[in-house]
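Visitor: quick one, what's the 3D model for this:
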Amino acid sequence: MLRVAVVGSGPSGCYTAQNLVQRDTRVLVDVLDRLPCPYGLVRYGVAPDHEKIKSLQGNLRTVLEDDRVRFLGGIRVGGPGGPGVARLRELYHAVVYCVGAATDRHLGIPGEDLPGSWSATEFVSWYSAHPDAADAGFVRDVRSAVVIGVGNVAVDVTRMLSRGRAELSPTDMPQDALAALAASRVSEVVMVGRRGPSQARFTTKELRELGALPGTGIDLDPAELAMDPAYSDPSGLPGPQRRNLEVLRGWAARESGETERRIALRFFLRPVELLAGGGRVAAVRFERTAPDGHGGVTGTGRFETVEAQLVLRSVGYRGVPLAGLPFDAQSGTVPNERGRVLRAGVPSEGEYVAGWIKRGPTGVIGTNRPCAKETVESLLADAPALLRREVPRDPVAVLRAEGSEPVEWPGWRAIERAEAELGTRLGRHVVKLADWDSLLAAARTAAP
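Guide: Next up, the predicted model:
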């Protein structure tokens, strides 16, 4: 049997495992994750009010419940107490790294490190109950927030800042985050892009949701919209961008009444500095930009300041190095050829990548399917050579002997039960456990 370790249990990891067991009956797969919970960004990145997308967990569950797939949570590959890359390579015929892009891009401007300035990733992790997230008082004493970026994550955090308790309570959001957001005094959220609306990265479905929030109005600056060469005649744009402009044009044409909260969509503004006041961020200074005629923008030398006690940057994810693996710092990926890891330009036997760490943080969840398929095709083509090397009959027994304490599938199911029980006690449906101690304690209640 070909023994394969897949590191990472998000969509790319699960699709890799699925491809392996479907294409070859002689493959056994262990899916390792440093967290005790599977599903990666589907659990910890999809907004809690997006039940349809979160339901994808059911498809990933089917993969992890396959008889030839084992889930092993709590294994910190390359980290404290976990096996290193070289050791993992000794325990399996092949290892596929599906570790995603775990950090975010920075703006590189003065004041970015002020209290009250965060990445959208940190904010999402908090309200999604990631056990590494801390309650940093994101919305405490905040009246106005600026979200820098015009992609789907930017829309998500803007929407979550604008929702009330009635809309948040049915979600699986942790109780502390729910209480903080429900008590929030945020009355204005400004979402800002440095280019025009025809170049925004959000999808039309996400955009429309902003206009359907109870008690929330949308503000648009007609002059900014008109600066976009495609705004007046979007017929030549691809469908998604054309539909986005149709939504924005509809909003711009309707009268804006008084509402409890306001969301402002701003374009052609580039952040140049975060300004301090009272020991924390108090405003963002922007430079007005203008189309350069080549799809980009150029600065105009005109500036504007927008008040904000909370600034969330949402300008893209970035991969991080894993000790023992080669890493291209410029692209934030592991050098590879059709999924085969390259060391000094040469394919490294038995080492593979899939997902964002392979191709960069591009595409949607479904993009991981063909990406995983390509990697699996490379791996299975190499299988005859990989099988020549002997590996332990049960790598998990070795991992346990060396100090790892994996959370296997029954442990994860015990976590699910604990979250359902917590929801019942709180008068909600399911409420996520938000810290390591609670998650591991729940996992330990699983029947041996």
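Visitor: make it CA atoms for all contacts and neighbour counts henceforth
Guide: Noted.
Visitor: helices of the stretch 201-350 of the chain, start to end?
Guide: 204-210, 222-227, 239-253 (DSSP state H, counting those that start in this stretch).
Visitor: do the stretch 51-200 of the chain as well
Guide: With DSSP H, counting those that start in this stretch as the criterion, the stretch 51-200 of the chain has helices at 51-54, 57-64, 85-91, 120-127, 152-162, 165-168, 175-182.
Visitor: what's the closest of those to residue 373?
Guide: Checking the helices of the stretch 51-200 of the chain against residue 373 by CA to CA gives helix 57-64 as the closest, at 14.6 Å.
Visitor: would you mind finding the longest helix in the protein?
Guide: Secondary structure of the chain per DSSP state H: the longest helix is helix 368-386.
Visitor: show residues contacting that one.
Guide: If you take CA atoms under 8 Å, 6 or more residues apart in numbering as the criterion, helix 368-386 is touched by 2, 11-13, 15-16, 19-20, 93-94, 338-340, 349-350, 352-355.
Visitor: hmm, 7 Å instead?
Guide: 11-12, 15-16, 19-20, 93, 338-340, 350, 352-355 (CA atoms under 7 Å, 6 or more residues apart in numbering).
Visitor: to compare with the earlier structure, here is another sequence to fold:
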Amino acid sequence: MPRPLRVAIVGAGPAGIYAADALLKSEAANDPGVSIDLFERMPAPFGLIRYGVAPDHPRIKGIVTALHQVLDKPQIRLFGNVSYPSDITLDDLRAFYDAVIFSTGAEADRELNIPGVDLDGSYGAAEFVSWYDGHPDVPRTWPLEAEKVAVLGVGNVALDVARVLAKTADELLPTEIPANVYEGLKANKALEVHVFGRRGPAQAKFSPMELRELDHSPSIEVIVNPEDIDYDQGSIDARRSNKQVDMVAKTLENWAIRDVGDRPHKLFLHFFESPAEILGEDGRVVGLRTERTELDGTGNVRGTGEFTTWDVQAVYRAVGYLSEELPKLPWDAASGTVPDRGGRVVEGGEHVTSTYVTGWIRRGPIGLIGHTKGDANETVANLLEDHREGRLHTPEAPQEDAVVAFLEGRGVAYTTWDGWYRLDAAERALGEAEGRERIKIVEREEMLRASGVEA
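Guide: Down below sits the predicted model:
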């Protein structure tokens, strides 16, 4: 009797869930069907949505509603609090599944190779995001003693970091931030936040809506220097060919020509300033040195040899995320991705049988959350082609209860989709007691208990 196609997905963030959705919407979902298990190292699902999106972005967090509907499907099981490869290895997964899709995302900070990055007070943006998003594996406190802060980078993560640093704790209190984050932000001394971009307004990677949201806070005065509004032919071409680029440029132009108001926290957006050195004294950050750049006609920039020293006491590096290398898989260290062709993992020019990637581990941390749908669809289409052509390997124990017995035999305290419902209810109950929608539970042990699992 034919059995369902068994697929393991490692990583239950948007990329992994979109892959599961694509499998369920395929012809293969018909008789005999597909059976999908999602493995997630956190006790809760949703990955980047839960631990990488700023808490004051309810619109983006609304994506969870659509992801929730996918995970509600009976063909999908969730195994949370299961780490690859310490709890389950690639060989283990191959024993239970016809195919394995890795969708582990990117959580580490990409390196910035300038002097001073190791000083006390120099932070990776990903670390800070994990703290204010209540990630269970980071410290519960964060040093927020600097009155003047620099943020390096002109993407949406840089905006999130700058906005959280510039807002008051009470503005963020209605969100799901846990108590330790609220208390930390109440002690925040930042009065000036300076965001630095190496190129110009037309090269900024902000999305228009995220940029405009900066100006919605009653406590944040957004300031743009009119001298930073400059375009060359490459910039003009970019504005003409991309509506979002043009909208970002227009917003920045409008801010550059208005009078500076009296909101208490100042947020400066600087362009054509390339970070050259983080300055230190007694091991701590005391300033930032940047080189002024100029456009070269193509939209790129060159250094002018003119340097400026900025009085800041902390520097946040928001220059991009980086995926962590996955054991037993080929690795491209330069891009921080698993080599692939159409989502098929490739090593030595050959497809690694039954092994696939999707999302940021495949293409790097580029684009918005929704862009991973296209990745997932392509990866799943090629997986199903390999299935039809008989190119997948045959697992030793494809029965659905085999992996359950394996995890229980290893003593892995795994959470389930039903457990997420319990955790969700517990967080909502905490929020309701304070007139809020939700308060996130931070400690891993508490998350497990709320999910009905004893660590």
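Visitor: can you pull the TM-score for these?
Guide: With the length set by TM-score structural alignment, normalised by the length of structure 1, the two chains reach a TM-score of 0.94; 443 aligned residues with a CA RMSD of 1.9 Å.
Visitor: circling back to that earlier point, out of the helices of the stretch 201-350 of structure 1, which comes closest to residue 45 of structure 1?
Guide: Of all the helices of the stretch 201-350 of structure 1, helix 204-210 comes closest under CA to CA, at 14.7 Å.
Visitor: can you state the residues of structure 2 onto which that closest one aligns?
Guide: Aligned by TM-score structural alignment, helix 204-210 of structure 1 falls on residues 208-214 of structure 2.
Visitor: residue 440 of structure 1 is in what secondary structure piece?
Guide: helix 436-443 (DSSP states H and E).
Visitor: what stretch of structure 2 does that helix fall on?
Guide: Helix 436-443 of structure 1 covers residues 444-451 of structure 2 once aligned (TM-score structural alignment).
Visitor: quick check, distance from the match of helix 204-210 of structure 1 to the centre of its chain.
Guide: Per CA atoms, centre = their mean, to the nearest Å, the displacement of stretch 208-214 of structure 2 from the mean C-alpha position of its chain is 18 Å.
Visitor: structure 2: which residue goes with residue 133 of structure 1?
Guide: Per TM-score structural alignment, residue 133 of structure 1 is aligned with residue 138.
Visitor: residue contacts, its match?
Guide: Neighbour list for residue 138 of structure 2: 130, 131 [criterion: CA under 7 Å, 6+ apart].
Visitor: can you check residue 20 of structure 2 too?
Guide: residue 36.
Visitor: aligned partner of it in structure 1?
Guide: Alignment note (TM-score structural alignment): residue 20 of structure 2 maps to residue 17 of structure 1.
Visitor: now do stretch 259-277 of structure 2: distance to the chain's middle.
Guide: Worked out by CA atoms, centre = their mean, stretch 259-277 of structure 2 lies 25 Å from the chain centre.
Visitor: oh, that last question was meant for stretch 288-298 of structure 1, not what I typed.
Guide: Distance, stretch centre to chain centre, for stretch 288-298 of structure 1: 29 Å (CA atoms, centre = their mean).
Visitor: so which bit of structure 2 is that stretch matched to?
Guide: Taking TM-score structural alignment, stretch 288-298 of structure 1 hits residues 292-302 over in structure 2.
Visitor: can you give me the buried ones in the matching stretch?
Guide: Using 16 or more other CA atoms under 10 Å as the test for burial, stretch 292-302 of structure 2 gives 292, 293, 294, 295, 299, 300, 301.
Visitor: which of those lies closest to residue 250 of structure 2?
Guide: Nearest to residue 250 of structure 2 among these, with distances taken as CA to CA, is residue 299, at 16.9 Å.
Visitor: skipping its backbone neighbours, what lies nearest the closest one in space?
Guide: Take residue 299 of structure 2 and drop its neighbours on the chain: the residue closest to it by CA to CA, 6 or more residues apart in numbering is residue 234, 4.4 Å away.
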